[in-house]
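Engineer: Curious how this folds, go ahead:
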Amino acid sequence: MHFWRLDLGNQPWLENPQPNLLGDYSPMAHDFGPAELVSAAGEIEIAAAVHIEADAVDPVRETEWLATLPQADGTGDLPSVLVIGADLSAPDARDVLERQLVASDRVRGVRQILNVHADPLFDYVGRHYMREPQWRANFALLAEFGLSFDLQLYPDQMPAAAILAAEHPDVTFVINHAGMYVDRAHVAGWQIWRDGLRRLASLPNVAIKLSGFGMLDHDWTLGSIRPLIFEAIDAFGVERCLFASNYPVDALYASYDDIWMAYAAVVADASASDNRALFADNACRLYRLSIPEVS
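Structural biologist: Here you go, the predicted structure:
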């Protein structure tokens, strides 16, 4: 999930919504923090929350703000752990990471969005970071600092990501949003996504987060997400898959309750231990967090 406060001026993309793959995302252009998450959750039990960086202009300032939230909002120990932002292509990447590690002892990983696409509607960054020598050199900082990497990319970037993951066996990679199956008009798009998942799954240091289905399928149904979830679980095994809400982004398409109940319905026939792995245990292991017993 993501938190933000607009008066900090750290998310201009949110303050001035522009058309992109999310559709009209102006409804989420408001403050969202622990209190709003707890309110949205309703009867869904939140044992812990992993905060993923929210494309902040100043990631250090974002982490410093997040570090104040458990004391400021009075809604419990949220966020529980942090996946921070950093531009690994920048010459000050080490300093940016070190300052965030000082700001919070909850930092567990890094995300830098990598999505590149020929269609401007789907293109996030406009450059292939994984091809850049400086970015690749700075990537080694993650192992040095004991940090994981949240891997957000499109399927045709997966072969390059597999090479990167093989080069850094001491870094845990967590694919975001089920690999973002974006090119859906032809069977080739499915094959590229499926084959990319299999290639990444062949590496033991790669896991996958099953989330964000609404971003590329605004009218998703249980039937439309089931094959994606099953394909990912078949590739990675239950032990390397975890469900996530991507809230409040996916609030554009479904309620918090609807998202989690849909996941539960998809794996309703799974064993109790498999369900616990998908909904809690794998997240705890991958993001190194402790939670109380959950029902």
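Engineer: rest of the way, CA atoms for contacts and neighbours
Structural biologist: Fine.
Engineer: Show me where this protein has its strands.
Structural biologist: Listed in chain order, the strands of the chain (DSSP state E) span 50-52, 81-85, 107-111, 148-151, 173-175, 206-210, 241-243.
Engineer: Any buried residues in the fourth one, and which?
Structural biologist: When burial is assessed from 16 or more other C-alpha atoms under 10 Å, strand 148-151 yields the following buried residues: Ser148, Phe149, Asp150, Leu151.
Engineer: TSV for the strands of the chain, including distance to Glu62?
Structural biologist: Shown next, in TSV, are these (distance: least, C-alpha to C-alpha, whole Å):
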stretch	distance to Glu62
strand 50-52	11
strand 81-85	8
strand 107-111	12
strand 148-151	17
strand 173-175	21
strand 206-210	23
strand 241-243	24
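Engineer: Check the burial of the closest residue to Leu121 other than its chain neighbours by counting its neighbours.
Structural biologist: Nearest residue to Leu121, sequence neighbours excluded (C-alpha to C-alpha, 6 or more residues apart in numbering): Asn20, at 4.8 Å. Burial measure for Asn20: 14 neighbouring residues, criterion other C-alpha atoms under 10 Å.
Engineer: Next, the structure of the following sequence, for comparison with the previous one:
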Amino acid sequence: MHIIDPHVHLLDLEVHRYPWMENSARNFLGDASAIKKSYLLPDLLADAGADLHVEQIVHVEANHDPADPLAEARWIQSLADAPQNRGLPQAIVAGADLSQENVQQVLEAHLALRNLRGVRQILNVHPSPMYDFVGRHYMREPLWRKNFGLLQRFGLGFELQIYPAQMVEAAQLARAHPDTTLILNHAGMFCDRGSPAGWRLWRDGLRALAACPNVSVKISGLAMLDHHWTLESLRPYALEAIDAFDCERAMFASNFPVDKLFCSYRALWQTYAQIVADCSASERDALLRTNAQRIYRL
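Structural biologist: Here you go, the predicted model:
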């Protein structure tokens, strides 16, 4: 099976610092000790094995040291430039803190990297410490919103990692910046699953974002919130996201090595293929390959 994986994190603990790996507090991932180690291109390709042909990948910042986001992005570009890596990763989503006064200088430095396509700043905020990432509502801060406008000037997309309760606010942001591409990470991270109201919040939030033509969705990270997943437990979430965004603005992705806590790479992609087995051949190819290729300009 030929795939393009638009959400991969490479890690080199010998050179780089990842503060989340130093935090011993438990969160919704549970015991993450198994992935607190380096994960390099050979590891990803070994996980893919002979069954999957990974044509291209998008590297998304791995919650790297916020004091030096350029170090990670430059390292990823050096991997792409190395002849033995056949161009992998073909696209880079770098880290940038839009709440900082100097973020324009950071973005300008990122632009020197030929594979740069966008930036990510994790925005997940939640009343429960099990789910809260950042402890503040960045999208409500005037400086953050002002700096978000720089992305259009520089032709950069934004990776939108939020929870369902933040989706209406994110849709307002997308409408205010119609020329900036936003990509919803991990199908909106549906965490509050204990009630019909939680389902409606996620479902309606998806549709509020999907109503913005500049927003796409990555169906990934589902296992982070469903550790003992099955084909049938993932199917409704994947199909709901595809139904909201249609086959033209949805794409499957691995979120490896994070989701390696809960599944193998091959099992994950085989499950994706099974979920969309009843789609047309062109729709399956779009969801597994060509949408990512188009959206990330690979």
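Engineer: Please identify which of the buried residues of strand 148-151 of structure 1 is nearest to Arg106 of structure 1.
Structural biologist: Checking the buried residues of strand 148-151 of structure 1 against Arg106 of structure 1 with C-alpha to C-alpha, the nearest one is Ser148 at 12.7 Å.
Engineer: Could you check how far the residue mapped onto that closest one from structure 2 is from Arg297 of structure 2?
Structural biologist: Here Ser148 of structure 1 is matched to Gly157 in structure 2, going by TM-score structural alignment. The gap separating Gly157 of structure 2 from Arg297 of structure 2 is 11 Å, by C-alpha to C-alpha, to the nearest Å.
Engineer: Now for these two: what residues contact both?
Structural biologist: Taking C-alpha atoms under 8 Å, 6 or more residues apart in numbering as the contact rule, the neighbours common to Gly157 of structure 2 and Arg297 are Arg117.
Engineer: ok, back up a step: tell me how many other residues surround the residue nearest to the match of Ser148 of structure 1 when sequence neighbours are not counted.
Structural biologist: Leaving aside its chain neighbours, Gly157 of structure 2 sits nearest to Gly118 (4.3 Å; criterion: C-alpha to C-alpha, 6+ apart). Residues lying near Gly118 of structure 2 (other C-alpha under 10 Å) number 27.
Engineer: same thing with the one 4 residues further on?
Structural biologist: Applying other C-alpha under 10 Å, we find 19 other residues in the vicinity of Ile122 of structure 2.
Engineer: quick one on the thing from earlier: list the residues that contact the residue nearest to Gly157 of structure 2.
Structural biologist: Neighbour list for Gly118 of structure 2: Ile92, Val93, Ala94, Leu156, Gly157, Phe158, Glu159 [criterion: C-alpha under 8 Å, 6+ apart].
Engineer: Then Ser99 of structure 2?
Structural biologist: So Ser99 of structure 2 contacts Tyr138, Glu141, Leu143, Trp144, Asn147 (C-alpha under 8 Å, 6+ apart).
Engineer: Mind checking which of those are buried?
Structural biologist: Buried by 16+ other C-alpha under 10 Å: Tyr138, Trp144, Asn147, out of those.
Engineer: and which of the residues you listed is nearest to Val168 of structure 2?
Structural biologist: For the buried ones among the contacts of Ser99 of structure 2, the closest approach to Val168 of structure 2 (C-alpha to C-alpha) belongs to Tyr138, at 14.2 Å.
Engineer: Tell me which residue of structure 1 matches up with the closest one.
Structural biologist: So Tyr138 of structure 2 corresponds to Tyr129, using TM-score structural alignment.
Engineer: State the distance from its match to Ile163 of structure 1.
Structural biologist: Counting by C-alpha to C-alpha, the gap from Tyr129 of structure 1 to Ile163 of structure 1 is 14 Å.
Engineer: What is the burial count for the aligned residue in structure 1 for Met167 of structure 2?
Structural biologist: Aligned by TM-score structural alignment, Met167 of structure 2 pairs with Met158 of structure 1. By the criterion of other C-alpha under 10 Å, Met158 of structure 1 has 23 neighbours.
Engineer: Please look at Met158 of structure 1 and Leu197 and confirm they touch.
Structural biologist: Yes: with contact defined as C-alpha atoms under 8 Å, Met158 of structure 1 reaches Leu197; the gap is 7.4 Å.
Engineer: before we move on, back to that, doesn't Arg117 make contact with the match of Ser148 of structure 1?
Structural biologist: Yes: between Gly157 of structure 2 and Arg117 there is a contact at 6.4 Å, judged by C-alpha under 8 Å.
Engineer: Make a markdown table from the contacts of Ser99 of structure 2 and add distance to Asp259 of structure 2 to it.
Structural biologist: Shown next, in a markdown table, are those (distance: C-alpha to C-alpha, whole Å):
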| residue | distance to Asp259 of structure 2 |
| --- | --- |
| Tyr138 | 26 |
| Glu141 | 32 |
| Leu143 | 34 |
| Trp144 | 30 |
| Asn147 | 32 |
